[in-house]
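Visitor: curious how this folds, go ahead:
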Amino acid sequence: MNAPVTVPKAELHCHIEGAAPPSLVQRLASQYGDDVSSVLDGNGKYLWTDFTTFLKAYDTASAVFKTPSDYALLAETYFRMLAAEGAIYGEIFISPDHAQAAGLSYRSYVEGLATGMERAKNDTAIEGRMIAIGVRHFGSASVEKVVKEVIGNPHPLVTGFGLAGDERSGHPANFAKAFRMASEAGLGTTAHAGEFGGPDSVTAALEFLRVKRLGHGVRAVEDKDLVKRLADEDIVLEVCPGSNVSLGVYTHLRFHPINMLRREGVKVTLNSDDPPFFGTTLGKEYSSIAETFNWSPEDQIAVTRTAIEAAFCDDATRNRLLVRLESALQGADGN
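Guide: From the prediction side, this is the model:
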């Protein structure tokens, strides 16, 4: 069964540069005289074949965003798209390293994104927050530099800190100091784990980074004791099924463990990761999972509730979002 538009949605795991619609990338590339023909086909789709070429396409497309107003346009475009699919809340991963490569200061990068998010919110009422990420394969010094930048330039919409990049590079112990600094500064924390790395990667993130949320985390399913731990400790998984299938972590959606994890009491959420690269959207994630595993509108609303409860936002915002969700649930019950 497809998710009705009335199901309010929430997203916790989306890389903002990876959410850039090909049409917007092409438009800015033309404006700046950049050549993106190697990563965009004639039908407005990104070209890549494996994880390495995906990263290359991602970096090439990201490079067309050069000014705060470019980033404002990107954020506004994405949050409007989310709202059009029924989302009431979205968190985006922001990459200070990408901003630096574009010659932007961290502050102007964040201000540009915030401007776009506010414009979308004014028209659609969608709430948004940002999670600054350090890149694992750049090493611990680089990741600590990102944390210091975030703490030194506070912004009300930057409420979290995370770790992304190549999961096979650098043990979580190397990043324990950065995460301690982030937590002490009051930032919510999350880390990518259990996507290309197995259950050990998930355990190490929990042990050394002390996170209550994990990006992906699905390969925990390979270890029964770890699944029980996730459920017992209320660890929330930011699950990205379409991304996992596109990148070959699972061969088909019906083999994806999200339903199994949920049945075992693990808290799961639905997310799009890098939507246009993987031919998905948040709405498509909800509808395809609902169809594959026969989730009712109430099941989907419960997943949205998990996301809102785990969101890196203030309690007043969270309570407002839960009220919106409650009214939708009453509508679903009345159907």
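
Visitor: rest of the way, CA atoms for contacts and neighbours
Guide: OK.

Visitor: correct me, but F161 touches A182?
Guide: Yes - counting by CA atoms under 8 Å, F161 does reach A182; the two are 6.6 Å apart.

Visitor: let's see this one next to it:
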Amino acid sequence: MKGHNVRELPKVELHLHLEGGAPPTFIKGLAREKHIDIGGIFNEDGSYRFSDFWNFLKVYEAACTTLTGPEEFRRLTLAVLEESAASGVVYTEAFLSPDFCGGRDLGAWREYLAAIEEAASEAERTMGITLRGIVTPIRHFGPEKARETAICAAETAGDFVVGLGIGGDEKAGELKDFAWSFDCAREAGLRLTAHAGEWKGPEEVRAAVRDLGVERIGHGVRAIEDLALVDELAERGTVLECCPGSNVALGIYPGFRAHPISELDRRGVKVTINTDDPPFFHTTMAREYEMLNRAFDWDDGQFRRLATQALDAAFCDADTKAKIANLLEA
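Guide: Model (predicted):
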């Protein structure tokens, strides 16, 4: 199957940061409009410039300074969904951060969310892509701010806001410090995921399952270093939101062939394919499919199986799933 064109297959994505999906040209344009000087975050070719993961977080936050109101988030959402739809994505769940949408003030968050939802409806109508939101506290901002974020999530839970996650610097604090926020979201009927096992090892994946009770793990790939944990994840049916291109770009693995997604899949863990922060890591969902096809000789059947697995793990309602399932079968 080498070189087979897998770009055209319909795709489901579960791990995409909305701000992290912003095309650099979009952020540059906003900076120009607002006379904000963030030229230092771009390379000469116009791409984002950063040296490692912790520098990437700083660049990410600098890019977000251009997103100053709901209208900017409406435009951002359309720009991100246009990129995803061009890769064949028919359903996506994006991480949304009230930290960047009104500073965790509930009234402001509702306004930002309305703008994002308006853009999502337009994209569904014009591009054939469905978006749902996972509200995401930022770990290195600390547990107190995470509580405010969780309240924003709980108060706006519904058809569009379907989950709570946690992102940011995995080395900041302990996951158990955020248990209140996850309990709050669970009581509001939200589904749960957490970034773990990207920069910290298998123990962090265990902590996400044990201390936060999540059903999905963002990344989670370092679980491969503990085969007893791999067996446990397979048995529990815990879903990993794998982001191979991101892991390779940040130097966690030297290349796609060294990435554990195939081995985790072989050992019965439910893996999914995602882009994380695509323009930062010079990737798209189409490129992820192409690189995995080249690395592991995966064929249409394998990609369709993983897309169905991702849809099964999606946090949206049954009607939405049924609609997307028809698109995957088409």
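
Visitor: what sits in contact with each of F161 and A182 of the first structure?
Guide: With contacts taken as CA atoms under 8 Å, 6 or more residues apart in numbering, the residues that reach both F161 of the first structure and A182 are V147, G188, T189.

Visitor: out of the residues you listed, who has the most neighbours?
Guide: For the shared contacts of F161 and A182 of the first structure, neighbours were counted using other CA atoms under 10 Å, and V147 has the most, 26 neighbours in all.

Visitor: OK, contacts around that residue?
Guide: Shown here is V147 of the first structure, whose contacts under the criterion CA under 8 Å, 6+ apart are A132, G134, F161, A178, M181, A182.

Visitor: ok, those residues in the second structure: which stay?
Guide: When the contacts of V147 of the first structure are mapped onto the second structure and scored by both residues aligned by TM-score structural alignment, their matches' CA atoms under 8 Å, the shared contacts come out as A132, G134, F161, A178, M181, A182.

Visitor: hang on, the earlier thing: among the contacts of V147 of the first structure, which lie within helices?
Guide: Counting by DSSP state H, these place A178, M181, A182 in helices.

Visitor: and the aligned partner of the second one in the second structure, what does it touch?
Guide: Translated: M181 of the first structure. Matched by TM-score structural alignment, M181 of the first structure corresponds to C184 in the second structure. The contact partners of C184 of the second structure, taken as CA under 8 Å, 6+ apart, are A150, I151, A154.

Visitor: could you check which residue of the first structure pairs with the second one?
Guide: When the structures are aligned by TM-score structural alignment, the residue of the first structure matched to I151 of the second structure is K148.

Visitor: what's around its match, how many residues?
Guide: Number of residues near K148 of the first structure (other CA under 10 Å) recorded here: 14.

Visitor: mean per-residue distance, whichever helix or strand it is part of versus the second structure.
Guide: Assigned by DSSP states H and E, K148 of the first structure belongs to helix 140-152. After superposition onto the second structure, the average distance of helix 140-152 of the first structure to its aligned residues comes to 1.4 Å, using mean CA distance after the TM-score superposition for the first structure.

Visitor: what comes up buried for that helix?
Guide: Judged by neighbour count (16 or more other CA atoms under 10 Å), helix 140-152 of the first structure contains these buried residues: S140, S142, V143, E144, V146, V147, V150, I151.

Visitor: the fourth one contacts R180, doesn't it?
Guide: No - because the distance of 10.1 Å does not satisfy CA under 8 Å, E144 of the first structure is recorded as not touching R180.

Visitor: returning to that earlier point: any chance of the shared contacts of F161 and A182 of the first structure in a markdown table with distance to R263 of the first structure as columns?
Guide: Shown next, in a markdown table, are these (distance: CA to CA, whole Å):
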| residue | distance to R263 of the first structure |
| --- | --- |
| V147 | 36 |
| G188 | 26 |
| T189 | 25 |
